[in-house]
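[1] here is a sequence together with a model predicted from it:
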Amino acid sequence: MEARAEHDSLEVFLKASLTDEQRGNVLFVSFTQWDFALAALADTATCLHQMGSEVTLGFWTNKTPMHDTGWSVNDKVAKLFASPARDQRVRDALIDIGIPKSSLANPPISGWRPAQPVPITRAMNRSEIKALTYFGSPMGRAMLQVRTLTETPVTDAYYWPERLLRLAATSYAFAYDQTTELIKARGVTAVAVYNGRFLHDRAASAAAQALGIPVLYYDTGGIDTDFDLTDSVTHDWTDLQRRMLKLYEQWPEGQRDEVGGSWFQERLNHTAADNALFTEAQVIGSSIDRPDADCLVVYFSSSGDEIAELELDWDQFIGTQPEALKFLADECRKRDGYQLVVRSHPHKRRKPKQDVIEWLEAVDVANPDIHLDPHSPVDSYALMRQADIVVTYGSTTGVEAAFAGKRVIVLGPSAYDQLGCATLAGTQVELSTALDDRDPGSWPGAVSYGLMMRRRGFHFEFVKRGPDNSFNLGGRAFADSRQSVRHLSHLLGRIQRWNLR
């Protein structure tokens, strides 16, 4: 029996999210060859087609000046070896189910040149890049998502190569201008993109928004579902938490705690596949020799690069993560019987060297009572059980600690600070007050997070998933190109990125 999903019907969601007029002609512009993203596109486009909407399809993965993060196969190589790329197979499958060939759209502007200058004449650091815009849209933030061959630390001490930046900016402008023109030429009434964070998806969504056109974002679903579709940007954590609380409220009372709790239990038992990278070096049940402290405060750090480019009001937070840690350490030292343990994120083992150096320097400045480095075998879940108070800068361990019945304080951006399970301390005064309270927050609030992680989004209604996790539509498999084609494409992609150093 199929597990219940957050949404029962894609058609019902589309009717609630878009008016009849807005569903008139929906443009799907794709820059990725990831199978799960293309499967979400195919299911949504098919549903709209069945509802009577016109669908416009722009498979532009190989049309942009720079490859997007989800690119894998060169279309010319695929054609030469008669082994179509995955996005080409999805395109053909959609035509086979009845979407007319006239719905296919290439970039409409021939001999394209940027409609607005993109003056990049030197290498830039992260802060300078973030400030770059194109017709007021956040081009710089999108540029920071591109793949490179070299390490790209978060620190402003690192300068991104000029050639890389120039090509990324040009490619963003290409996607923005071409999407703008296509919307006007085809009378597009809504646009759907993958995720909305990557270079070209962000450009396409920005182009639509500038014209007052609504945007839908498709993405991965929950562990037990197939995909997500939302009319809010994928990383709008306020909206996501609203959905969590609504989902928990509407879920059968006899099932919601068990289903939501199972997400936490898998992570506690080190059996969650999506968490293996973080726990592979940890020994289940391994803990520290608990110091003789009246109140043990444990800080779990966040991976800086994963939060650096979020579009948030950063003034609502206590400061940067190093600053927040120093404030926390100082507050703990003011209190008799308080001791601070810092657990550095295991992901640091695979992060750029400079980022690791700067973080370890920040820990030294904070001078906690105990520091567990990224290589420590101590089990994070055993450690949080030893804590009286858990503090994070947004790390998922915060909501996991709340599920374990711990007092949780969050100092940075998170997807659980509005669930009632954690206290957001945005100032030193708020942090001081929060540390004086050891009562846990809302356990159901924490469970709602796990419930969303399991059942987020939709089940496929038209796309079929095989036992090997392959996808097909109308019997046409979304198979990838032959290995030789992928390898040659990969080599060509590496050569392009090598030349951009």
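    Arrived safely, thanks for sending.

[2] CA only for contacts and neighbour counts going forward, please
    OK.

[3] what ranges do the helices span in the stretch 301-450 of the chain?
    321-333, 353-366, 380-386, 397-403, 428-435, 443-455 (DSSP state H, counting those that start in this stretch).

[4] show the contacting residues for residue 330.
    Neighbour list for residue 330: residue 366 [criterion: Cα atoms under 8 Å, 6 or more residues apart in numbering].

[5] which helix in this protein has the most residues?
    helix 162-186 (DSSP state H).

[6] check which helices and strands it is in contact with.
    On a contact count with 3 or more Cα pairs under 8 Å, 6 or more residues apart in numbering; DSSP states H and E, helix 162-186 meets helix 139-143, helix 199-210.

[7] so which of the helices of the stretch 301-450 of the chain is nearest residue 310?
    helix 321-333 (14.1 Å; Cα to Cα).

[8] try this one next to it:
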Amino acid sequence: MKKFYYSSCSLEAPHAGIILDDILTSKKEGDTVYLGYCHCALSACFMNLSGHRSICKFCHYMYDQYKKKYGDGVNMMPIHYEDMAHQDRSLVFGESESIRVFKYRGVEIGSSVLSMYYDITRDLDMANWEGFIRWALPLINNLCDFVDYVYQLLTELKPDQVLIYNGRLFENRLFYDIAKVMGIKFVSLEGVGGHIEPYKKIRFVGEWPLNIELYGRMVEDLWKNSPESLEEKTRKASTFYEKRRNGILVFDTRVYTKDQQKDLLPEGFDVSLTNIAIYNSSQDEIAALGDEWQKGNLFTSQYEAIEFMLEHAKPSIHFYLRIHPNLKGVTHKAHTDLYNLSKHPNITIIPPDSKVSSYALMDACDKVITFGSSTGVEASYWGKPSILVGRSFYEMTGACYHMKNRDELVSAINTDLPAKERLGALKYAYFVLDRKYSVDESNIDIDVRYRHMRWDFFSTSYFKIHHSDWLFQLYYFYYCILGTKFNNGLLNFPWPKR
């Protein structure tokens, strides 16, 4: 089999390690392997948002290191800016929606650029529109040139399979879209774990990791095909929910309930009413997931959805809106507008820094409504009727009542609902925690170890120069810290610190 891999940056971890690891697997299997990689093909990437040439120089140097260590039998293909034909398309965008819908030759360039922007800035309001446009316009033009080049490259190579890491952001999303247009088999490589456990590699065949239908099928397949007993699967899956309720880090980067007071309910909680808890999500995070996560949505915003529910609920129903703790300090309009809902008498708003216990509220309420956060599937596990308004990775498990239209939502709010069986919630958690059956065996250590100094010191088995972690860090400091401090990038933008 002829396989084409693409790597957007040699300095991303575990991204680079996962690609290198999969290449070694393909070599073992006798495949013909091509590795295309950015050699200033694009003016920016996730690791180098402002296009600093010092970072690019170090990135190229590390690809040379990879070639020496892992490149035997691999066709290394650096892609240069000069390799592409360049056109001035005179693109004009008047507002973010016009960028979001922008496609070029079947590639969702606009949404992938916005996805990255929302991910970094959380600026749904596009408050710095002029600065964003100055950064985005040359990049979008550059991406269109890159799309033309990749179509020609894949036409000439005729690979049987195209493989990338993830695929959500602009730097490599085009390979996913182009593979679909050209009818080439596609695989997205992804890392699971990290933070409190070693990274493992997982493959998403035919789609990228954010594809809800593929994710649902993988959840179902693992539960069905795992050799472990039902009792053991149930035991393992249950630990996910028990740890989260007890404020123990599972695989997240932080525990959002650690500042909440156990068993504390909102003041004036009235048990004589039908009480419904609404747990909102960070809307900027959902927007950053891309267009697929907007398909089938019943409302344009969470504010619109909640107001609709308030206006169509029986008088005997009271809502409690638990605003996600992750929104503390976030000032975009999608968040601040939520507080205007207090004009309705049938809702109590719990701010993100409130000490009210999210789990005590869940236990005390009759139903739970979410917009895709894990609280929805947690509520199902703990025996609460859980209503999902929007999209979620667990929507295909049957753990929640997934609303298909507004009439269905009105009925779900106003009528008695039995809790769903725990099975769907167990299937989801079992997949999320699995590091044995759905992941691949590694050829190299792909894990990342962090030490926090004046900058983040991170070591891997592949980030080495002459077998030395410290020499890599010295180079990294010189090129990526000092090199960017004293020199402007090609695409200047006041990015917040990541």
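    Cool, got the structure. Owing to the predicted nature of the structure, the values given are computational and were not obtained by experimental measurement.

[9] need the TM-score from the superposition.
    Once superposed, chain against chain, the TM-score is 0.83 (TM-score structural alignment, normalised by the length of the second structure); 468 aligned residues with a Cα RMSD of 3.3 Å.

[10] and the longest helix of the first structure, how far out from the chain's middle?
    Relative to the chain's own centre, helix 162-186 of the first structure is displaced by 22 Å; criterion: Cα atoms, centre = their mean, to the nearest Å.

[11] I'd like the next helix or strand past it.
    Later in the chain than helix 162-186 of the first structure, the nearest helix or strand by DSSP states H and E is strand 190-194.

[12] residues touching residue 414 of the first structure, list them.
    Shown in contact with residue 414 of the first structure (Cα under 8 Å, 6+ apart): 237, 393-396.

[13] could you check how far the counterpart of it in the second structure is from residue 256 of the second structure?
    Using TM-score structural alignment, the equivalent of residue 414 of the first structure in the second structure is residue 392. Separation of residue 392 of the second structure from residue 256 of the second structure (Cα to Cα, to the nearest Å) stands at 19 Å.

[14] ranges for the strands of the stretch 251-400 of the first structure?
    295-300, 338-343, 370-372, 389-392 (DSSP state E, counting those that start in this stretch).

[15] turn those into CSV, columns for distance to residue 94 of the first structure.
    Formatted as CSV, the strands of the stretch 251-400 of the first structure follow (distance: least, Cα to Cα, whole Å):
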stretch, distance to residue 94 of the first structure
strand 295-300, 46
strand 338-343, 49
strand 370-372, 52
strand 389-392, 45
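
[16] among those, which is nearest residue 25 of the first structure?
    The nearest among the strands of the stretch 251-400 of the first structure, by Cα to Cα, is strand 389-392 at 44.3 Å.

[17] what residues in the second structure pair up with the closest one?
    Under TM-score structural alignment, strand 389-392 of the first structure corresponds to residues 367-370 of the second structure.

[18] what does the matching stretch contact?
    Contacts of stretch 367-370 of the second structure (Cα under 8 Å, 6+ apart): 275-281, 362, 376, 379, 384-389.

[19] and for stretch 150-169 of the second structure?
    The contact list for stretch 150-169 of the second structure, computed with Cα under 8 Å, 6+ apart, reads 1-7, 15, 18-19, 46, 112-113, 115-116, 172-176, 178-179, 184-190, 208-210, 289-290.

[20] would you mind checking the residues you listed for buried ones?
    Among the contacts of stretch 150-169 of the second structure, the ones that count as buried by 16 or more other Cα atoms under 10 Å are 3-7, 15, 18-19, 46, 112-113, 115-116, 172-176, 178-179, 184-190, 208-210, 289-290.

[21] apart from its neighbours in sequence, what residue is nearest the residue positioned nearest the centre of the second structure?
    Centroid-nearest residue in the second structure: residue 289, 5.8 Å away (criterion: Cα atoms, centre = their mean). Nearest non-adjacent residue to residue 289 of the second structure, counting by Cα to Cα, 6 or more residues apart in numbering: residue 115, 6.3 Å away.
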